[in-house]
Each structure stands twice: as C-alpha cells, then as structure tokens.
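J.: here are the coordinates; sequence isn't available:
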C-alpha cells in the first residue's frame, strides 16, 4: 500500500529560474513523511510513533524541473525496508502529467529524553509492513 500526500506549492519555493528549488523538494518529502508518521500513530494510549525520529540519509534523483503553479503535487510514499532500528521510505513527487523526482530516506526512531536511537517496536513494525512495497516483500528486505 502507498500513502498519498497532496503538497501545495508556495511562491517562495521558486528559484531564480522559476523552478521549484532543489532544496525545497527535500522539504516536500519531509512534509509527506511527517504527515504519514502522524497518521500511523495508533490511539488508545499506545506509545507507537509518538516519539521522535531523525533522518540518517536522504537520496534524491531529480527527473525534471517543476515549475511553480497553483495546483499541488502528489508525494507518493511507501516503505522499502524495515530493520530493527530504522526504516527506509521511498517517494515519488509527481502529478497527473509527470514524475519530477524519486527519493528515499533512512529514518531512525530516536528517544530524545535518553539522547539516543531506539529500536522499532513490534507494533510499529506491524503497522509499517502494511506500507511495504511489493518489490521489497519479494526481495526479502524486511529485517525484523
């Protein structure tokens, strides 16, 4: 399953050439990832996805320029890898007509009170597996 995030374009996102600046794409990914993680958090007092996380790695391929316009872009997001203490998120930034960027982010759950990374809980892994893409399932990149 994939998660879809509708991301508005802002006037300030443009660079001097009238394109959305390359750094802004990382902000779009962040907005989608935060929205995704917040929606995953179960209710009922569960501690899953309530703590913080840090980004360990970003990788992005810019495929074509994105020109500022009033219509939002869609950030499609899914999980490509789950390990004991991290997850990797895949993304596509696109609209109906074009694919503008492909990216991935390694996210590490972090306990800010303790000042250190933490392991993913069994509940978190179970929820994340719902968003694991088919290719990752077939390649066996789920390390639990």
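T.: That came in fine, so what should we check first? Note that the coordinates shown come from a computational prediction; the quantities given were computed from them, not determined experimentally.

J.: going forward, measure contacts and count neighbours with C-alpha atoms only.
T.: Will do.

J.: quick one: secondary structure of the residue sitting nearest the centre point of the chain?
T.: Against the mean C-alpha coordinate of the chain, by Cα atoms, centre = their mean, the closest residue is residue 33 at 3.5 Å. Classification of residue 33 using DSSP: H, G, I helix; E, B strand; the rest coil returns helix.

J.: adding another structure so you can compare the two:
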C-alpha cells in the first residue's frame, strides 16, 4: 500500500491538509503499539507532502528552505497495528514574515491518536542563515491558515 497525500480537503475543514498513510510493521514496538518517535516521522512526511510534493504535483513551486525550531506533541491513545489508513491533518495557526506555526492531528475516523504543533522558520541554505518567506511562499502557506472564526 502506498502513502497518499492530497490537497483535497473536506468542505468543513477547507484549510486543512490531509496526508494518509498505513502503519508499517516496523513502526510497532515491543509493547505492540506505534513507538512515539515514529509519530515525528509521520508529521515530517505530512509536512513534506504539504509543502513539497503537493505543490509540485499541482505545477507550483515548493516551499524550500524551512527548518523546524520547535515540536510539541501530546499522545492521546495508543496507535496499534491497524490495517486501515491513518491520516495526519495539518493546518497553519500563525504566519509571520520568517516563521509560521502548524498544528496536527494524527487520527482515523474513530480515534485521535496525537496532537502536535511545530514552529518552522525560513532558512537560506546557501548562506546558512535565517531569511524571510517570499510573497509566493507566504501565499501558499496562507492557504492553510485557520480562519479566526473556525
């Protein structure tokens, strides 16, 4: 089974990016649930789909040169070796000139397994220093900004 990501979002949560995946056997630890460190990998996969793969598939330029400056994660219920798809729903909660914050839910139709937040900063890879997001990058990131009334 192949991981999938899509820009298609349900009407009620039009600002959310949805990334679906299947739990792999190697993600399960000796306690028979997904090891907590694997959740950070799921969040990374969702971000890569959201800011690189999906824009490229849509014929847009990807958002490049971002680094994570902070992660925070809360585990809600154990995630075991389920066979149905799990999804990471991601949205932007704050957008600034050189950074933004995103929130995540790792879930399926019945369970919320974890919630998380990350702060990402724009980074100039060639010059090894912080930078500001370009207007095009800000416009792409802003499409996932949670409306104030949502």
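T.: Noted; the coordinates are in hand. Every value quoted in this text rests on a predicted model; they were computed, and no experiment measured them.

J.: TM-score them against each other, please.
T.: Once superposed, the chains reach a TM-score of 0.85 (TM-score structural alignment, normalised by the length of the first structure), with 134 aligned residues with a Cα RMSD of 1.8 Å.

J.: returning to that earlier point: report the separation between the residue nearest to the centre of the first structure and residue 105 of the first structure.
T.: 9 Å (Cα to Cα, to the nearest Å).

J.: which residues of the first structure does stretch 75-94 of the second structure align to?
T.: On the basis of TM-score structural alignment, stretch 75-94 of the second structure is assigned to residues 62-81 in the first structure.

J.: Oops, could you answer that again for stretch 21-39 of the second structure instead?
T.: Mapped onto the first structure using TM-score structural alignment, stretch 21-39 of the second structure spans residues 7-25.

J.: For the counterpart of residue 113 of the second structure in the first structure, give me its contacts.
T.: Mapped onto the first structure by TM-score structural alignment, residue 113 of the second structure lines up with residue 100. Residues in contact with residue 100 of the first structure (Cα atoms under 8 Å, 6 or more residues apart in numbering) are 62-66, 92-94.

J.: Return the set of buried residues in the host helix or strand of residue 100 of the first structure.
T.: Counting by DSSP states H and E, the element that carries residue 100 of the first structure is strand 99-111. By neighbour count on 16 or more other Cα atoms under 10 Å, the buried set for strand 99-111 of the first structure is 99-110.

J.: Check stretch 123-132 of the first structure too.
T.: 124-125, 127-129, 131-132.

J.: got the residue ranges for the strands in the first structure?
T.: For the first structure, the strands defined by DSSP state E occupy 3-7, 52-62, 73-82, 87-94, 99-111, 116-117.

J.: I am finished for the moment; much appreciated.
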